[in-house]
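>>> Sequence first, predicted model second:
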Amino acid sequence: MKLLLSIQLIFLASFSYGQTKYEKDFNEFWTDVNNNYAYFDQQKIDWNKVREIYTPLVKQVTNNNDFIRFMETMLNEFHNGHISLNTNLNSSNKIIPSGQDMFVQKQNDRFFVKDLRKGFGADLSGIKIGDEVTFFNNEPIPEQIKKFLPKYTESHTKEMYEYALNMLFAGTHNVKRKITINRNGKQFYFFPDELQPQEERSLIETKILNKTTAYIKFNNSIGDLKVIAEFDNAVDEFINYKNIIIDLTETPSGGNTTIARCIMGRFISKTMPYQLHEADEKEFQTQRKWVEYVIPRKAEFKGNLFVIVGHWTGSMGEGIAIGFDGLERAKVIGTEMAKLLGAIEGFTMTETKIGFQIPTERLYHINGMPRENFKPKIPTQNIDETIKEMNKID
């Protein structure tokens, strides 16, 4: 046994001898992902092919900035916004959905704005839902999205194109975007980065919509523990209303399960399951599966509950939506959500100390449906339709 271990250590030492620190970190990253990534089967990613493609490329890397760019390119193989580095460059692409302000889809080789993030650059600049986009930064779109498409396959899916398009239109940190729109046969130019959203926003917004309906919106704040007290105060204020609407359309950065359970706990009278978790134990060729529960807390709101979601409802926002649906406690209204995969875990590469996060657990609705496949019971196509549905509540 000791002899075998010694041989393995000699082999590993000889394998790494002569490698640059970037090659070592690339191999470490590949191995960490290979051992821990939870969605290879679902996404059908050929991870061995990825290693084959990128191994010769990493040999050309000579400095940290080039390595960051190299890693950012490789992360596109996952075509999902829940996989990212913990560092970036001025030239780096913005992360979706948190860095994204317009949702674009391909339709018969043309590209259309399907949704807008209200109050952000694209919306403020005058771009409209339904606009056809013809150029991005004066260049045709088809060639530009190729850099965001996975290289391990030539059969690109709708999800891959959607990811690539929205990465392109999110833009980079250092280049202001110019969007060319064809509207009713006329060409218009828009500059979303010239108009910035209001930076200081309260953790939540509340208002009374009518005599029977109150409204609570989270402003990308379900990762800030201070929001719990503010939310409790709002629910206490609206405890006798017929309806409460919880707006999760502006939660792209996700949050944490403590806040999620505190939110849901105000609307139930007994302990109930809200989400399923699943993780692989590859070493033993088995899986772990467990249920997460919500426990009642403080005074219960017993009226009607509505939850509105959208393309900027991400991660824990998605968890809250499927949780309320699984509890059969709320009607969920809106578009598909951000479809961010799983529960993430952080890792750090040894040589460069660059961190990254990947989903290591699969998440499901309590009925067994993958979280990323959830669709609201009252579906809409965009935020404008969602608002119309919301305003019907009486």
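Cool, got the structure.
>>> From now on I want contacts and neighbour counts done on CA atoms only, so please keep to that.
Will do.
>>> residues touching the residue nearest in space to the middle of the chain, list them.
Against the mean C-alpha coordinate of the chain, by C-alpha atoms, centre = their mean, the closest residue is Leu340 at 3.9 Å. Applying C-alpha atoms under 8 Å, 6 or more residues apart in numbering, we find Leu340 in contact with Asn80, Gly81, His82, Gly314, Ser315, Glu372.
>>> how close does it sit to Asn304?
Note on Leu340: its distance to Asn304, by C-alpha to C-alpha, to the nearest Å, is 28 Å.
>>> Then Phe78?
Plainly put, Phe78 is 39 Å away from Asn304 if you go by C-alpha to C-alpha.
>>> on that earlier part again, confirm the residue nearest to the centre of the chain sits in a strand?
No. Counting by DSSP: H, G, I helix; E, B strand; the rest coil, Leu340 is not found in a strand; it is coil.
>>> So what's the residue count around Glu361?
Neighbour count for Glu361, taken as other C-alpha atoms under 10 Å: 22.
>>> just the one 10 residues further on next, same as before
Counted with other C-alpha under 10 Å, the neighbours of Arg371 add up to 25.
>>> For the residue nearest to it when sequence neighbours are not counted, which residues are in contact?
Nearest in space to Arg371, with sequence neighbours left out and distances taken as C-alpha to C-alpha, 6 or more residues apart in numbering, is Tyr364 at 4.7 Å. Tyr364 makes contacts with Gln275, Leu276, His277, Pro370, Arg371, as judged by C-alpha under 8 Å, 6+ apart.
>>> ok, second structure coming up, stack it against the first:
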Amino acid sequence: MKQIFTILLLIGLNSLNGQPTELFDHLREGYNLQKFLCSSNTKDLNREMSDLLISDFRSEQLFASSDPYVYIGNYEMQIKSDMYYLLLKSPDKTASLYIEKISDKITSEARWDQFRKWKGIYSGINYLGNGFYYLKLDSLDDVSINATMRTDKYIIHLQKRLPGVSLSRDSLSEVEWNQFHEANTYLLKVFKMLIDHLVEEKEMIYCPLNGKLINREFTATERLVGFIDFWTEVKYNFAFFDQVPEVDWEKVKQDYIPKMLMPQSNTAYYKLLTEICARLNDGHTNVYYPDDLVDLNYYPNVELGNFEDGIYIINTSKFYRERLPLGSKILKVNNEPVFSYLQNQIIPYISASTDYIRLRIALENLTKIPEGEKLVLTYLTPDGTEQSYEFTNFQDTSSWINEYPEWSRLEFKALENKIAYLKINTFNTSKVVDDFVELKDTIGQFKKLIIDLRENGGGNSLHGYEILKYFAAKPFVTSKWKTREHKAVFKAWAEFVEEPAKEEMEKVCLLTAKGDFWYESPPDTIIPYKEKHISIPLIILTGNHTASAAEDFLIAADSAGFSETVGEYTFGSTGQPLSIRLPGGGSARICTKRDTYPDGREFVGYGIKPKYLVKPDIADVLKNHDMVLEFALRLR
């Protein structure tokens, strides 16, 4: 395939411009504590509590200060004297803690905007706009670690300055690294003390484990509370029980309560939760381990792919080039046939709506090595030799044999025959719409546009619809949806209804008692742009990673008359998940919304089949041959 010219625009890079990226992973513990504090109910900080807080923080060399300002990153912000606040600073003023009580919502919004000095600077991890644990990078030679957050009652800022650290190089010296590590550890300790003072005791079950601060196993009560919370939310809100008729949810409760009460490690507990969740067969219903437990696993840089005649190694880091040749076929894992190993050891813990996605995710987890365990792969090399390789916890830092392109929100190319190529990798932010708007006039100069959604895992459906409005020549409709509805009194009245019900209200009561009464919403009708209309044929590329809001885009595009799709089945899962907290900083989500085509056709649990089904084989993948795109280019 000949390209007339290469990439014109690569938008949305999460690059750090040569700054030492190894620092950012170490900010995650602080982010987890911040996320917990922001999502918790906090105590009212009265005078007695304030005095106790001031007294306790002296142990960390933080003392009450009458300074009229607080540093937010490198910004000096004046403290308003009419606010109720606490300001603690170290004698050398390299560390500080500021707590400001929120008086009302309007004032809170105005004040919060003044605190958000990180806006536009990617230097850490953001929690839903209500907090950031970050390095301040305005000046690469005046660095500080900061935690700025808004809770239900307070605006809080923590800071530890690093006067001897410079981020103007690609890596830190050993002295600089030690200073960063000590500062981060100090700030984490202060953060934990703050949580102990402000968070209600009943919330502490959800506090992140964070190995540097907390190293304990959950109690039987904590394990049971987490399970019952998840089980209850599923019972009343899960949207796809009819797709798993073999699952008796009441029996699940009876079977697993004794298992929750048995002594076990935190990892074993979360493995039980994922096993329960996986039985629901839904890609938008998941259990997520706390980061502290995820870090106990080692993932060698090895990528596997499933093809018609088996599972193959399709990419590795250069360290494994001679050890695990590309194109080798996996025969066994730990001396067990590979498909048997997957079925017994991995697939029972995978939440997915379709079998092919379940297998894909299983392959991503096949090379996961839990702490203290081993992994031995037996494989057939391309030249027909059977070999085995045992992995160790060696930290491989070499690059991939076939490098992956740097991620971007959107990528644009001009191809041969006046065909434009637009790859949209996310609908998670409105910025992707802004990126597209910058390109729309250029796109309009081509004869055809290929939109590639193969790596688009979703986001907000509205962003996809907004882009589609530029191409549609007529109003189009989105998916229709429904969600389960529970009114307690209807369930109570059902006791007095004799079956079969005669009146409509009686039917509603019986359906509610069975958990099968639904609120239904018709499709939305989207009006396209007339004056901004781009009149151009579309071809849409799909794949197994085309998910959620990207699938919603396909439903709407089908309604708009854009039915030329090429590639593989989509992910087969969308909806609106309900998120809940689990013990130790873990979480879960439950799909509460059931989407279908406007005419009622189901795609969740099945995937959307493209008009032209094109599946690359192992030879195409190893040669980096994009046969899906080539097929699309040949369409007339």
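Yep, it's here. What you are looking at is a predicted structure, and each value in this text was computed from that prediction instead of being measured.
>>> Return the member of the contacts of Tyr364 of structure 1 nearest to Arg177 of structure 1.
Nearest to Arg177 of structure 1 among these: Arg371, at 32.5 Å, using C-alpha to C-alpha.
>>> Spell out which helix or strand contains the alignment partner in structure 2 of the closest one, please.
Matched across to structure 2, Arg371 of structure 1 falls on Phe603, judged by TM-score structural alignment. For Phe603 of structure 2, there is no helix or strand it lies in under DSSP states H and E.
>>> for Phe603 of structure 2, what are its contacts?
Gly572, Ser573, Thr596, Tyr597.
>>> now swap in Ser521 of structure 2 and tell me
Ser521 of structure 2 neighbours (C-alpha under 8 Å, 6+ apart): Lys480, Trp481, Lys482.
>>> Can you tell me how far the first one is from Tyr597 of structure 2?
Counting by C-alpha to C-alpha, the separation of Lys480 of structure 2 from Tyr597 of structure 2 is 6 Å.
>>> so where do the helices sit in structure 1?
Ranges of helices in structure 1, per DSSP state H, are 2-16, 21-36, 40-43, 47-58, 64-75, 121-125, 141-145, 158-170, 227-237, 257-264, 316-326, 383-391.
>>> Check the ones you listed for me and report the most buried one.
helix 316-326 (a mean of 26; mean count of other C-alpha atoms under 10 Å).
>>> In structure 2, what range does that one match?
So helix 316-326 of structure 1 sits over residues 549-559 in structure 2, by TM-score structural alignment.
>>> once aligned to structure 1, how far is that stretch on average?
Comparing stretch 549-559 of structure 2 with its match in structure 1 after superposition yields a mean distance of 1.7 Å (mean C-alpha distance after the TM-score superposition for structure 1).
>>> hmm, back to that, quick one, which of Phe78 and Asn304 of structure 1 is more surrounded?
Neighbours of Phe78 of structure 1 and Asn304, each counted by other C-alpha under 10 Å, are more numerous for Phe78; the result is 21 against 16.
>>> Alignment lookup: that one to structure 2.
In structure 2, the residue matched to Phe78 of structure 1 (TM-score structural alignment) is Leu280.
>>> Hmm, that match is touching Asp242, no?
No. Checked against C-alpha atoms under 8 Å, the pair Leu280 of structure 2 and Asp242 is beyond contact range at 10.0 Å.
>>> How many neighbouring residues does the nearest residue in space to Leu331 of structure 2 that is not next to it in sequence have?
Of all residues not flanking Leu331 of structure 2 in the chain, Tyr379 sits nearest, at 5.0 Å (C-alpha to C-alpha, 6+ apart). Look at Tyr379 of structure 2: counted by other C-alpha under 10 Å, it has 25 neighbours.
>>> Please tell me I have it right and Tyr379 of structure 2 contacts Val338.
No. At 9.8 Å, Tyr379 of structure 2 does not count as touching Val338 under the criterion of C-alpha under 8 Å.
>>> Spit out the residues that contact those two alike.
With C-alpha under 8 Å, 6+ apart as the test, Tyr379 of structure 2 and Val338 both reach Ile330, Leu331, Lys332.
>>> Residue in structure 1 paired with the second one?
Think Leu331 of structure 2. Matched to structure 1 by TM-score structural alignment, Leu331 of structure 2 sits across from Thr134.
>>> ok, now which ones touch that match?
Arg110, Phe111, Pro140, Ile141, Ile179, Thr180, Ile181, Asn182.
>>> For the buried ones among those, write the corresponding PyMOL selection.
The buried residues among the contacts of Thr134 of structure 1 can be selected in PyMOL (16 or more other C-alpha atoms under 10 Å) with this line:
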select buried, resi 111+141+179+180+181
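>>> Keep only the contacts of Thr134 of structure 1 that stay in contact in structure 2.
Among the contacts of Thr134 of structure 1, the contacts conserved in structure 2 (both residues aligned by TM-score structural alignment, their matches' C-alpha atoms under 8 Å) are Pro140, Ile141, Ile179, Thr180, Ile181, Asn182.
>>> Hmm, Phe135 and the second one touching each other?
Yes. With the criterion set as C-alpha under 8 Å, Ile141 of structure 1 and Phe135 qualify as a contacting pair; they are 5.8 Å apart.
>>> Out of the helices of structure 1, flag the one nearest Gln285 of structure 1.
Among these, helix 21-36 comes nearest to Gln285 of structure 1, with 11.6 Å by C-alpha to C-alpha.
>>> contacting residues around the closest one?
Residues lying outside helix 21-36 of structure 1 but in contact with it, judged by C-alpha under 8 Å, 6+ apart, are 16, 47, 51, 55, 58-59, 61-62, 67, 280, 282, 349-352, 358, 360.
>>> Can you get me a residue count around the closest residue in space to Ile366 of structure 1 that isn't next to it in sequence?
Leaving aside its chain neighbours, Ile366 of structure 1 sits nearest to Gln275 (5.0 Å; criterion: C-alpha to C-alpha, 6+ apart). Close neighbours of Gln275 of structure 1, defined as other C-alpha under 10 Å, add up to 24.
>>> Kindly report the same for Lys609 of structure 2.
Neighbours of Lys609 of structure 2 (other C-alpha under 10 Å): 17.
>>> OK, contacts around Lys480 of structure 2?
Lys480 of structure 2 makes contacts with Glu520, Ser521, Pro522, Pro523, Asp524, Asp595, Thr596, Tyr597, Pro598, Gly600, as judged by C-alpha under 8 Å, 6+ apart.
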